[in-house]
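**Q** Based on what follows, work out the 3D shape:
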Amino acid sequence: MYYVYILANATNVAIYTGVTRDLVRRVAQHRAHADPASYTARYDITKLVYFEATPSIQSAIAREKQSKSWSRKRKNALVNRRNPGWTDLYPTL
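**A** Next up, the predicted model:
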């Protein structure tokens, strides 16, 4: 399985969308600021607010590209459908 995920900062102002095969490992890297110069580290984007599984890397990348083309309002609606409180889902993984 491959995952498309959305992270947010504590105030849900800044968000980041990514793709990974190992969701736990990848989110842990974001949370640890493994790359201090990265967008997620600069804006402290560490809260996993949405993820979905896909069967292939191709479908995950296609979904990531699709969602990155959306307006912020549409991305918010996607998160709100599954996680209306924008709570951190990382502890549930």
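**Q** going forward, measure contacts between C-alpha atoms and count neighbours the same way
**A** Fine.
**Q** burial count for His33?
**A** 18 (other CA atoms under 10 Å).
**Q** ok, for it, nearest residue in space, not its chain neighbours?
**A** Leaving aside its chain neighbours, His33 sits nearest to Ala41 (5.1 Å; criterion: CA to CA, 6 or more residues apart in numbering).
**Q** The one you found and Lys47 touch, don't they?
**A** No - here Ala41 lies out of contact with Lys47, judged by CA atoms under 8 Å, at a distance of 11.7 Å.
**Q** that older thread, part of a helix, is the residue nearest to His33?
**A** Yes - when DSSP: H, G, I helix; E, B strand; the rest coil is applied, Ala41 is found to be in a helix.
**Q** Proceed likewise with the subsequent sequence, for comparison:
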Amino acid sequence: MLKPGFVYMMANRRNGPIYIGSTSDLIQRVYQHRNRLIEGFTKTYHCCLLVWFKAYDDIQEARDAERRMKKWNRPWKIKRIENGNPDWRDLWPDIIA
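**A** Coordinates of the predicted model:
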């Protein structure tokens, strides 16, 4: 049986630092980032806005996508965000609704 997963991007403002991660529990992981419970990049750069995410049927697929996306240059990441979220709106309310 496959375990679903997500790839997501966090930022602290439009065109600010961008963090890419993957998880099997998007709500829990974004909550952790928003409340600075995870040491590292998102805590250091205050990346607490969920600006993009994509669901996958398999967590391994999500992890593979994360690894590929981390190699992207910044303009590609920005384009991905702005294709679905041109205002860099925080998507947190959408996932907890």
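**Q** and Ala41 and Lys47 of structure 1? which has more neighbours close in?
**A** Between Ala41 of structure 1 and Lys47, counted using other CA under 10 Å, the more crowded position is Lys47 (23 against 18).
**Q** which position in structure 2 aligns with that one?
**A** Alignment note: Lys47 of structure 1 maps to Leu49 in structure 2; criterion TM-score structural alignment.
**Q** One more: Arg81 of structure 1?
**A** Aligned partner of Arg81 of structure 1 by TM-score structural alignment: Asn83.
**Q** hang on, isn't Asp87 of structure 2 packed against Arg13?
**A** No - contact between Asp87 of structure 2 and Arg13 fails when scored by CA under 8 Å: they sit 9.9 Å apart.
**Q** And those two? Which one has more around it.
**A** Taking other CA under 10 Å, Asp87 of structure 2 and Arg13 do not tie; Arg13 has more neighbours (17 against 12).
**Q** How about the secondary structure of the more buried one?
**A** Three-state call for Arg13 of structure 2 (three-state DSSP): coil.
**Q** same thing with Ile45 of structure 1?
**A** coil.
**Q** Tell me how many other residues crowd it.
**A** 25.
**Q** what's the closest non-adjacent residue to it?
**A** According to CA to CA, 6+ apart, the nearest residue to Ile45 of structure 1 is Asn9 (4.1 Å).
**Q** mind listing the helices for structure 1?
**A** Counting by DSSP state H, structure 1 has helices at residues 23-31, 39-42, 57-68, 72-82.
**Q** Which of these sits closest to Pro91 of structure 1?
**A** helix 23-31 (9.5 Å; CA to CA).
**Q** Output the residue interval of structure 2 matched by that closest one.
**A** Helix 23-31 of structure 1 maps onto residues 26-34 of structure 2, going by TM-score structural alignment.
**Q** buried ones in that stretch?
**A** Buried positions in stretch 26-34 of structure 2, judged by neighbour count with 16 or more other CA atoms under 10 Å: Leu26, Arg29, Val30, Gln32, His33, Arg34.
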